[in-house]
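J.: Okay, predicted coordinates and the sequence, questions at the end:
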Amino acid sequence: MDESYDCKICGKDFTKPNVLKYHMLKHTDEKPYTCEVCEKGFIWTSNLKMHMRTHTGEKPYSCTICGKDFTSTSDLNKHMRTHTGEKPYACEICGKDFAIHGSLKSHIQTHTGEKPYTCQICGKGFALTSYLKKHGRTHTGDKPYACEICGKNFAWTCDLKKHIQTHTGKKPHACEICGKGFARRQHLKSHLLTHTGEKPYSCKICRKNFAWASCWKNHMRTHTGEKICACKICGKSFVCMGDLKRHMRTHTGEKPHACKLCGKDFARKSRLKCHMQTHTGEKPHACEICGKEFARLQYLKRHIQSHTGRKPYLCKICGKGFTSTSDLKKHMRTHTGERPYTCKICEKAFAWPNTLKCHMRTHTGERPHTCEICEKAFAWPKNLKRHMKTHTGEIRGKDF
């Protein structure tokens, strides 16, 4: 019978004394082999040898299928599983299979909830030291991974890989239903929900369902009042980065969404979508009471209140009620005297945009309102209305 050598700390058995000797280094944290370049320590010379290749760039092991190179045989073996689909490590709790032992180890902690590695700055816990190390960059601002094409820096290699695809235009993940391509597998996974209609993320407060975790997360902030993204120019805070990005256009004047029919630009895609209905004449929102149709849902909602007589938005100064916040906002200018719309030619200011639009005709000479009887043109509809009375006999032409 072979002699057994036991570790007195953890009880693990070994058949050779030198293997036990190296094993003991795990408990003492002793790392006798040091890299001369970066001074990182290692327990085994083989690990130091592999580490040196990160400095030299040497990758002696190549994949016979795709030609990708690796620094060690273990890395090559792991990679080969991406071709074979082999997943030799199974979770004993739920049966899920994994290609890499480290992935199984991380997965086990989703069952136990164990997060043994804690950030010393914010106290957040992590399942793996690699996750803690990556998290540390959110505090230090360290971005060690640079794009070789444009020089942009990233905190994580995964973000750099995603960014590289903006240069190559590569979209390797295609939807089998509609054929649309995606740069990332998770984007394809999210896209598939548009076909299935599945909304797996549910708000426990209002029961609203969401297709994507990011949308659910942003929605939850509407309940908590949390606004994590602040504008550096005006200090206004927002629930998510997307809202902040759209807000920044009010400062920069950027309007990236252009109408292909008339060339008009818009700051938001939703505004462009609504604008397109002015070309198509589409009015998908119908009033159930009178049948009147509207291009936008907000117009329908406002119209509904003309039936109910409800005016929930009250002026705090005079008590007058309005059907929408935008109407209340416009009304407030009668009290404040605010005139935010200025003529670029004569600098005359106006309280409402339509008044400015009419004023511009005094400069351009435009007369868009034409009499159908005598074809006389007018700048303003009220003048056309008054002119029509000269045809009906309500007033005489010379009085007009």
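T.: Arrived safely. Numbers count the residues shown, from 1 in each chain.
J.: switch to C-alpha atoms for all contacts and neighbour counts from now on
T.: OK.
J.: For the spatially most central residue of the chain, pull up the helix or strand it's in.
T.: Taking C-alpha atoms, centre = their mean, the centroid of the chain lies closest to G242, which sits 5.4 Å from it. If you go by DSSP states H and E, G242 is part of helix 241-252.
J.: which helices and strands sit right next to that helix?
T.: strand 229-230 (3 or more C-alpha pairs under 8 Å, 6 or more residues apart in numbering; DSSP states H and E).
J.: And the next helix or strand past the strand it packs on?
T.: Counting by DSSP H and E, what follows strand 229-230 is strand 237-238.
J.: Other residues contacting the helix holding G242?
T.: If you take C-alpha atoms under 8 Å, 6 or more residues apart in numbering as the criterion, helix 241-252 is touched by C229, A230, C231, S237, F238, K255, A267, R268.
J.: helices or strands up against the next helix-or-strand element following it?
T.: Using DSSP H and E, the helix or strand that follows helix 241-252 towards the C-terminus is strand 257-258. Packed against strand 257-258, as judged by 3+ C-alpha pairs under 8 Å, 6+ apart, are the following elements: strand 265-266, helix 269-280.
J.: before we move on, the earlier item: can you give me the buried ones in the helix holding G242?
T.: Within helix 241-252, the residues that count as buried by 16 or more other C-alpha atoms under 10 Å are L244, H247, M248.
J.: ok, the residues you listed vs C150, which is closest?
T.: M248 (23.7 Å; C-alpha to C-alpha).
J.: quick one: K21 from G141, how far?
T.: Distance, K21 to G141, using C-alpha to C-alpha, to the nearest Å: 41 Å.
J.: for comparison:
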Amino acid sequence: MMGRNKEKRYECDVCGKAWECPSRLEAHRRVHTGERPFDCSECGKSFKTAMVLKTHQQLHTGEKPYVCTTCGKSFAMSSGLQMHQRVHSSERPFTCSDCGKGFKTSTHLKVHRRLHTGERPYTCSDCGKGFTQSNILLVHQRTHTGERPYSCVQCGKGFTRSTELLYHQRVHSVDHHFPRPFGCSDCGKDFKRAENLKIHQRVHTGERLYGCSTCGKSFAWLSGLREHRRVHSSERPFTCSNCGKGFKSSPQLKVHRRVHTGERPYTCSNCGKGFTQSNNLLVHQRTHTGERPYTCAQCGKGFTCSNNLLSHQRVHAGDRPFPSPVCGEHFAMASQALSHQPVHTSGQPYNCPCCGEAFDSSRSLRQHRRTHAAEQLLPLFQESTGAVGAPADTQTMME
């Protein structure tokens, strides 16, 4: 018992941390100095302590003295075996104090807590982008250097990550016709990778692990939280090379660039109309099917998309959250506030090409142009019916 309670007499003059013996203090000081006096004779890599060097050398010798008694898998370090053994159990002894999620190692917990704190201690020296883990930074830096250290032995194609190589190798395998081996037991959807299946299953469980520390909103995906955080800031790191406009995510930039290229990759099979986004195509297809899946609970009116329902519900609530920046008048929809602005800047900017009359909104112009259409159709109507003069119901003639 006495040996476990030795006095920590040797204190670091930089950070104040104390140790039981001078050799440990000496090893600790290398954290501050960056000194790595122990070199590997095989690859030249340097280490701060002889013990870490000895463990590293097992990578070259292939020695893995620590064996799992359950599955037989072996490890170079006892800590690796200890961490692995939790795979065979449900033990997750390290719990996050913010969200209660459990982890198998303290390292995993430490990395996870950065989601709550927003800490990104690993910064790219080329572009300044921050990362929660050093290995993610390492992979990112390859986008600047062009390095692709993982090469396919069959076709020579290079990859920045080993997982990408592993996935690619299925192309060459005999069962490449079945590249989605991970199936969801709830809906039957198949996935190419186990981690993708795990993330997908949150759709069924409703699990939202990633919470925003600013507003409390939670997300099923880490990428969703990262993108959401930009709502609270003016950060728009993805810039269009054509017009300089900034975006909060790379998918938004990708969609925007189709404005410049004219690309419309999503085509309606009914009428051939093209769209820049798949969700716009989905909403459009409802004009052919008549489907209106979003219904107002107060009046029963149906809508093709949720945004239209949301705008409609403001009619019942009397909610007008979109103000005009010029006069302060409020509108139920942002598009109404936007179309209202020309009233202040140019009076009546919508001109009729037939008679030149001006209007303050495109809607008023459209209604006006129907009068010209009726005038053009009047002679044909009289000829077909034998009637003299204008019909009482112009709308009936239009139909």
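T.: Arrived safely, thanks for sending. These numbers come from a predicted model, not from an experiment.
J.: just the strands in the stretch 251-399 of the second structure please.
T.: 266-267, 274-275, 294-295, 302-303, 322-323, 330-331, 350-351, 358-359 (DSSP state E, counting those that start in this stretch).
J.: what does the second one rub up against?
T.: Contacts of strand 274-275 of the second structure with the rest of the structure, by C-alpha under 8 Å, 6+ apart, involve R264, P265, Y266, T267, C268, L281.
J.: do the fourth one as well
T.: Contact partners of strand 302-303 of the second structure, identified using C-alpha under 8 Å, 6+ apart, comprise R292, P293, Y294, T295, C296, L309.
J.: List buried residues within those.
T.: By 16+ other C-alpha under 10 Å, these give Y294, L309 as buried.
J.: circling back to that earlier point, I'd like the contacts of helix 241-252 of the first structure as CSV, with neighbour count and distance to K199 of the first structure appended.
T.: What follows is the contacts of helix 241-252 of the first structure, written out as CSV (neighbours: other C-alpha atoms under 10 Å; distance: C-alpha to C-alpha, whole Å):
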residue, neighbour count, distance to K199 of the first structure
C229, 17, 26
A230, 15, 29
C231, 13, 31
S237, 17, 28
F238, 20, 24
K255, 15, 32
A267, 18, 29
R268, 16, 25
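J.: between the contacts of strand 302-303 of the second structure, which is closest to D319 of the second structure?
T.: Looking across the contacts of strand 302-303 of the second structure and measuring by C-alpha to C-alpha, the closest to D319 of the second structure is L309, at 13.4 Å.
J.: how about that closest one, what's its match in the first structure?
T.: Mapped onto the first structure by TM-score structural alignment, L309 of the second structure lines up with L328.
J.: I'd say its match and P312 touch.
T.: No - if you go by C-alpha atoms under 8 Å, L328 of the first structure and P312 don't touch, sitting 10.1 Å apart.
J.: Any idea how many residues pack against the residue nearest to G197 of the first structure when sequence neighbours are not counted?
T.: Setting aside the residues directly before and after it, G197 of the first structure is nearest to A211 in space (C-alpha to C-alpha, 6 or more residues apart in numbering), at 7.8 Å. Around A211 of the first structure there are 19 other residues, counting by other C-alpha atoms under 10 Å.
J.: now do Y350 of the second structure
T.: 19.
J.: Chain neighbours aside, what residue packs nearest to it?
T.: The nearest residue in space to Y350 of the second structure (C-alpha to C-alpha, 6+ apart) is F359, at 5.0 Å.
J.: looking at the helices and strands packed on strand 257-258 of the first structure, which is closest to T84 of the first structure?
T.: Per C-alpha to C-alpha, nearest to T84 of the first structure of those: helix 269-280, 43.2 Å.
J.: how much does the closest one stray from the second structure?
T.: Average distance, helix 269-280 of the first structure versus aligned residues of the second structure after superposition (mean C-alpha distance after the TM-score superposition for the first structure): 2.5 Å.
J.: In the second structure, point out the residues matching that helix.
T.: The aligned range for helix 269-280 of the first structure is 250-261, by TM-score structural alignment.
J.: Can you give the distance of that stretch from its chain's centre?
T.: Centre-to-centre, stretch 250-261 of the second structure and its host chain are 15 Å apart (C-alpha atoms, centre = their mean, to the nearest Å).
J.: Now do the buried residues in that stretch.
T.: In stretch 250-261 of the second structure, counting by 16+ other C-alpha under 10 Å, buried: L253, H256, R257.
J.: what do you get for stretch 342-362 of the second structure?
T.: Quick answer for stretch 342-362 of the second structure (16+ other C-alpha under 10 Å): Y350, A358, F359, D360, S361.
J.: which one of these is nearest T163 of the second structure?
T.: S361 (55.1 Å).
J.: roughly how far apart are the closest one and E227 of the second structure?
T.: For S361 of the second structure relative to E227 of the second structure (C-alpha to C-alpha), the value is 35 Å.
J.: got it, and T214 of the second structure?
T.: 13 Å.
J.: Equivalent analysis for N196 of the second structure, please.
T.: 19 Å.
J.: again with P293 of the second structure
T.: Taking C-alpha to C-alpha, one finds P293 of the second structure at 28 Å from E227 of the second structure.
J.: hang on, the earlier thing: the residue nearest to Y350 of the second structure against P353, yeah?
T.: No - because the distance of 11.8 Å does not satisfy C-alpha under 8 Å, F359 of the second structure is recorded as not touching P353.
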